[in-house]
Every structure is written in structure tokens, then in C-alpha cells.
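**Q** everything below, folded, please.
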Amino acid sequence: MGVLSNKIDREELKPGDHIYSWRNAYLYAHHGIYTGEGKVIHFTRAAGQEIGTGTVLDRFIFSSSPSNPLGSPCPRCGDQSRLEGVISSCIDCFLHGGNLYLFQYSVSPAFFLAKARGGTCTLATSDPPEDVLHRASFLLQNGFGGYHIFKNNCEDFAIYCKTGLLVNTSISVGRSGQAASILAAATAVVSSPLRFLTTSCPGLAAVGCGIYCVSRLVSDIGIRRDVDKVSVEKLVDCLWLRCG
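**A** The predicted model follows:
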């Protein structure tokens, strides 16, 4: 595991690890918290039950509810294909035939930028495994609110479990590195008038790449200042008040 790939073997997993697996030809990744004994707690959305992006992305990003890669109900989990919210699945259902990757914490800015694809690492520091597992188990019983692709997704759930950090502003993107990458790419495109500052295509590419990298970096949960450490009990209380 390193700059080129976060892929790991199952034997290397430890309880409290933040893991993920790519979906739909590497279009996006599904994230969760490994709890030991081959089980994963993760935040899912069932088909037709999520809040979409309102963009063309909704044609490509499908349900993240787990299912047995063999197509029949899992002997350990049963049929979870229509479930939503925070659930516990065996690692086979979580991976759905994909490879296993470990999300990395406390990386350097240089390493973060070298991992150009968002949703694989963060500068933020992980809390001890016992805190991570407590948050994940508590949210399994009490929920994590409504699923939203940009504001409250599976990566947001896993990062909260690992760090206890929540965004305290009403901006459109949560803690997810995948969502931040989409925003950064959009920012680079919107900033295309900067092409007039360059004299060649390589120059334009360099400007666009720079905008993308800076946007990703300042959006990372380990850099942002609009975040607070929130206990899982307080988070759930706030969710209940919001729904009440």
C-alpha cells in the first residue's frame, strides 16, 4: 500500500479501520468501518430512496446497499439489497465482488496531492479504535440521518466515525473527499477564463491542475476550520430534534 494504491489483504484488517471498495468501473467508492470478525458497519442508500444530485451523475451512481456478489441472498446477511441507513454486513456483501482498500489518515499534504483521486486519504488524524467502534455501533442503533450524495454519504459516515468531526456550516459539501474532488473539478472548469493568462495548452493544463489541487486541499477535513468535534450522543440528539 502506498501512493499508487491503498489496496490491502483481508488478513491485514484491524477493527476500527476505514475501508472502501470501488463501484461501477471506479466511478465512485463505497466506504465503511471494519468492526472485526468479517463484519463492516456502513451507511447505505437503497435505490430510489436517496437524495440525488439533480445532475447527470444520478444516471451513473446507483444504490450502495450491499448484495451478495453471487446474486443469491447471503447466508450470513440475508437479502440486504433494499436496505438503507446504517447497517452491518459481512465483508463479502460490502465489497460486492470488488477489491479491498484502506483509507489513510494523517497523511502529509504532498502525499494527499499525489493521490489525485479524492476519497482515499485525509490529513485528519484518526481517533483510537475504541472510539471509532463506539461511534459506528451507536450509529448502527440510532442512524446517521438522511443519505445525500454530496452532504451526507457513506464516506462522510466513515470519516465521522474515525474523527468525530462534523462540518458546522451550511455549505453544500460535507466531509467526503469524493464530493470535494467533484467540486474541485467543477471549480477548475468554471475558472477556465484563466486560459487567457496562458499562451499554450500545457500552460492551461497546469493552471487547471493547480486550481484542482488547491481546491481539494482546502476542502479536506484535516485542513478546514468550519468543523467541530461532536460526540456521537450529541449528534444523534440533534438528528432527532431535526426530525421532530
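**Q** from here on, just use CA atoms for contacts and neighbour counts.
**A** Fine.
**Q** most distant residue from the centre of the chain?
**A** Centroid-distance maximum for the chain: T199 at 37.8 Å, with C-alpha atoms, centre = their mean.
**Q** what's the local residue count around S64?
**A** Residues lying near S64 (other C-alpha atoms under 10 Å) number 25.
**Q** and if you look at S170?
**A** Count around S170 with other C-alpha under 10 Å applied: 9.
**Q** likewise N6?
**A** With other C-alpha under 10 Å as criterion, N6 counts 17.
**Q** and it, what does it touch?
**A** Applying C-alpha atoms under 8 Å, 6 or more residues apart in numbering to N6 gives the contacts Y101, L102, F103, Q104, T120.
**Q** check contacts around V3.
**A** The neighbours of V3, taking C-alpha under 8 Å, 6+ apart as the test, are F111, A114, K115.
**Q** mind checking which of these land in helices?
**A** Of the contacts of V3, the ones assigned to helices by DSSP state H are F111, A114.
**Q** what is the subsequent helix or strand relative to the lengthiest strand in the chain?
**A** Determined from DSSP state E, the single longest strand within the chain is strand 28-36. Downstream of strand 28-36, the next assigned helix or strand under DSSP states H and E is strand 39-44.
**Q** following up with a second sequence; could you model it the same way so I can compare the two?
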Amino acid sequence: MGLLSNRVTRESLKAGDHIYSWRTAYIYAHHGIYIGDDKVIHFTRRGQEVGTGTVLDVLLLSSAPARSQEICPICIPSQEDHGVVVSCLNCFLAGGVLYRFEYAVSPALFLAKARGGTCTLAVSDEDDVVVHRALYLLENGFRCYNVFKNNCEDFAIYCKTGLVVVDERTIGQSGQAVSIIGGPLAAVLSTPLRLVTTNVYGMAATAVGVYCASRYAADIGMRRDVVKIQVEELTGRLATGLLQVIEPQVSMNLAPQSTQIVSQ
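**A** The predicted structure follows:
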């Protein structure tokens, strides 16, 4: 993985890779799981969606499929309406560039990637487990789409790690969602400095520090409000709210210094 880019070639892909491609003038990226044979399973807005009620509902169209004059024989629309679909790699990329999301990166490299949604401190599970989760969710769905709590990146991260955020009142696993929120948050928190200084550089440094700290603390590899759950149990547990009653335990499956909640 390069410091500035996670761009990869098609030939380097293997089943179980978490891939993405930027959409909407690099405002947002669409994420999915490559399962081999030139196919990608990804989470789209096809099903019921919880909107933000803001202009972001118009801008963040990362999951909208590319329209074409020709019908792709591989990407025949599913009859299901839960939003998890399988596409060929060309249709997934929609003319964009191919990138691979990286796992178990060092804290230094994570912070050097100023843009969220490209890597995580969390450790990925084995490739065959990742593909199994993606295939299962293709048949059974992945909850309701929400741009900040349950989007395409959340789907791909779950497939790679098996982790789900427990508290539905907080933001999901998505690094790019944290980046979108973290920028304005950093600006707001650094504003009080104007009362004691007019040094633009000092305020800028504070804003950058707040932004980096928020990204680091919100990364799925550092959070304590997560549960690891088998994909076969995911739908039922989420529907009954059983994730809320699981006790935290220390696990070695995440990045160093992180804690994980595991299913009983």
C-alpha cells in the first residue's frame, strides 16, 4: 500500500478483498467485497433508506448504479429489495479507478491517510470467512441503508471483521462518514481559540489535531462499543436488540490497545 494511494490493478485482486472506487467528484466512495471471478458484492440504496434530511442525501450517491445503454448479463437486477447486490467489476467501478481498503495498518500510516475510508487499524478475518459473510448477506440483506450508520463501507468492514457497532445512536464503522463529520467538528472546536489568539497557524494546527484525534478514536479498530457476531446470527440479533446486552471482553482480534465485545 502506498502512502498517498491504495490504487491496485485488477490482476492483484483476490477473493475476500475489500475494494472501493471514488464517486461524485471524490466526495464519497463506494465499497464492496471482491469474491473472485470478476464479481463484487456490495450494499446499495436499492432497499429502504434512512435519510439524513440534509443536502448530503443528494450529494452522497455512491451506491447509485451506473446507467448504461446495454444490459450487463452478469448484473441482472435482483428481485430482492434489501440492497445487497452482486455486480461485475466493471459495473461496480462505474468507470472509476480501483482501490483496495487496507487492514491492520500502523497508527502512523492511519493518520497519514488524511482522508477517511481508505484503511483501518482493525484486523481482517480470513478471506474465506469474508467471502462467506458477503454471500450470506447477499441472500439475507444487511439492515436498512443509512449514510452515516449503515452504508456500503459499513457492509464491507463487517464482512472483513465481523464487527458491528452496538449503540445505534452513534456513528457506524465508516471511516469516510467520520471524515465528513470530523472536519466541521474540528473547525467548531478550534473556534474558541480566536478569543485568546489571532494566530491562524495555531488555530489550523488545533483543527488538524482535533480532526486526527476524532478519526483515530472512531476507527473500528479502537472502539469499545463493538460486537463480533456470526453472520448467521446478525439479522435476528439486530431485530431483537440482543446486541445491547452483551458484556465487553478483551480480544486480540483488533489492532493493539483496542477492546472488542464478543457474542455469547
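**Q** after superposition, what is the TM-score?
**A** Between these two chains, after superposing, the TM-score reads 0.91 (TM-score structural alignment, normalised by the length of the first structure); 239 aligned residues with a C-alpha RMSD of 1.9 Å.
**Q** re earlier: ok so the residue farthest from the centre of the first structure is a helix residue?
**A** No. Read with DSSP: H, G, I helix; E, B strand; the rest coil, T199 of the first structure is coil and lies in no helix.
**Q** give me the distance between it and A205 of the first structure.
**A** T199 of the first structure sits 11 Å away from A205 of the first structure, going by C-alpha to C-alpha, to the nearest Å.
**Q** neighbours around S68 of the second structure, how many?
**A** By other C-alpha under 10 Å, 9 other residues sit near S68 of the second structure.
**Q** secondary structure class for it?
**A** Using three-state DSSP, the structure places S68 of the second structure in coil.
**Q** roughly how far does it sit from C91 of the second structure?
**A** S68 of the second structure is 9 Å from C91 of the second structure, where distance means C-alpha to C-alpha.
**Q** quick one on the thing from earlier: which elements pack onto the longest strand of the first structure?
**A** Secondary-structure packing of strand 28-36 of the first structure (3 or more C-alpha pairs under 8 Å, 6 or more residues apart in numbering; DSSP states H and E): strand 18-23, strand 39-44, helix 129-142, helix 154-163.
**Q** ok so, going back, most neighbours out of the contacts of V3 of the first structure, which is it?
**A** In terms of neighbours by other C-alpha under 10 Å, the contacts of V3 of the first structure top out with K115 at 18 neighbours.
**Q** that older thread, and the longest strand of the first structure, how far from the chain's centre?
**A** 9 Å (C-alpha atoms, centre = their mean, to the nearest Å).
**Q** the residue nearest to L59 of the second structure when sequence neighbours are not counted: neighbour count?
**A** Among residues not flanking L59 of the second structure along the chain, T24 sits closest, at 7.2 Å (C-alpha to C-alpha, 6 or more residues apart in numbering). A count of nearby residues for T24 of the second structure, using other C-alpha under 10 Å, gives 12.
**Q** what about T24 of the second structure, distance to F43 of the second structure?
**A** Per C-alpha to C-alpha, T24 of the second structure is found 17 Å from F43 of the second structure.
**Q** what do you get for S179 of the second structure?
**A** Using C-alpha to C-alpha, S179 of the second structure is found at 20 Å from F43 of the second structure.
**Q** ok, those two, which is more surrounded?
**A** Higher neighbour count among S179 of the second structure and F43: F43, with 31 against 20, using other C-alpha under 10 Å.
**Q** which stretches in the first structure count as helices?
**A** With DSSP H as the criterion, the first structure has helices at 91-95, 109-114, 129-142, 154-163, 177-190, 201-219, 232-243.
**Q** deepest-packed of the ones you listed, please.
**A** Stretch with highest mean neighbour count among the helices of the first structure: helix 154-163 (a mean of 27; mean count of other C-alpha atoms under 10 Å).
**Q** in the second structure, what stretch matches that helix?
**A** In the comparison with the second structure, helix 154-163 of the first structure aligns to the range 152-161 (TM-score structural alignment).
**Q** related to what we said a few turns ago, pick out the most distant pair among the contacts of N6 of the first structure.
**A** Y101 and Q104 (9.4 Å; C-alpha to C-alpha).
**Q** just give me the match in the first structure for G96 of the second structure.
**A** Checking TM-score structural alignment: G96 of the second structure goes with G98.
**Q** which one of the contacts of N6 of the first structure is nearest to A158 of the first structure?
**A** A158 of the first structure lies nearest to F103 out of the contacts of N6 of the first structure, by C-alpha to C-alpha, at 9.5 Å.
**Q** doesn't G118 make contact with that closest one?
**A** No. Under the criterion of C-alpha atoms under 8 Å, F103 of the first structure makes no contact with G118, lying 10.6 Å away.
**Q** list the contacts of the most centrally placed residue in the second structure.
**A** In the second structure, the centroid-proximal residue (C-alpha atoms, centre = their mean) is E153; its distance is 2.4 Å. Taking C-alpha under 8 Å, 6+ apart, we find E153 of the second structure in contact with H30, H31, G32, G117, Q173, S174, G175.
**Q** list just the nearest of those residues to A134 of the second structure.
**A** Here the nearest of the contacts of E153 of the second structure to A134 of the second structure, counting by C-alpha to C-alpha, is G32; it sits at 9.0 Å.
**Q** now the closest one, nearest residue through space, not along the chain?
**A** H42 (4.3 Å).
**Q** counting neighbours, what do you get for that neighbour?
**A** Per other C-alpha under 10 Å, the neighbour tally for H42 of the second structure reads 28.
**Q** that one touches C152, doesn't it?
**A** Yes. Shown here, H42 of the second structure and C152 form a contact pair, counting by C-alpha under 8 Å, at 6.5 Å.
**Q** and for those two, which residues touch both?
**A** Joint contacts of H42 of the second structure and C152 (C-alpha under 8 Å, 6+ apart) are H31, G32.
**Q** what lines up against D237 of the first structure once you look at the second structure?
**A** Counting by TM-score structural alignment, D237 of the first structure corresponds to G236 in the second structure.
**Q** and its match, how far from T198 of the second structure?
**A** G236 of the second structure is 55 Å from T198 of the second structure, by C-alpha to C-alpha.
**Q** right, I'll call it a day here.
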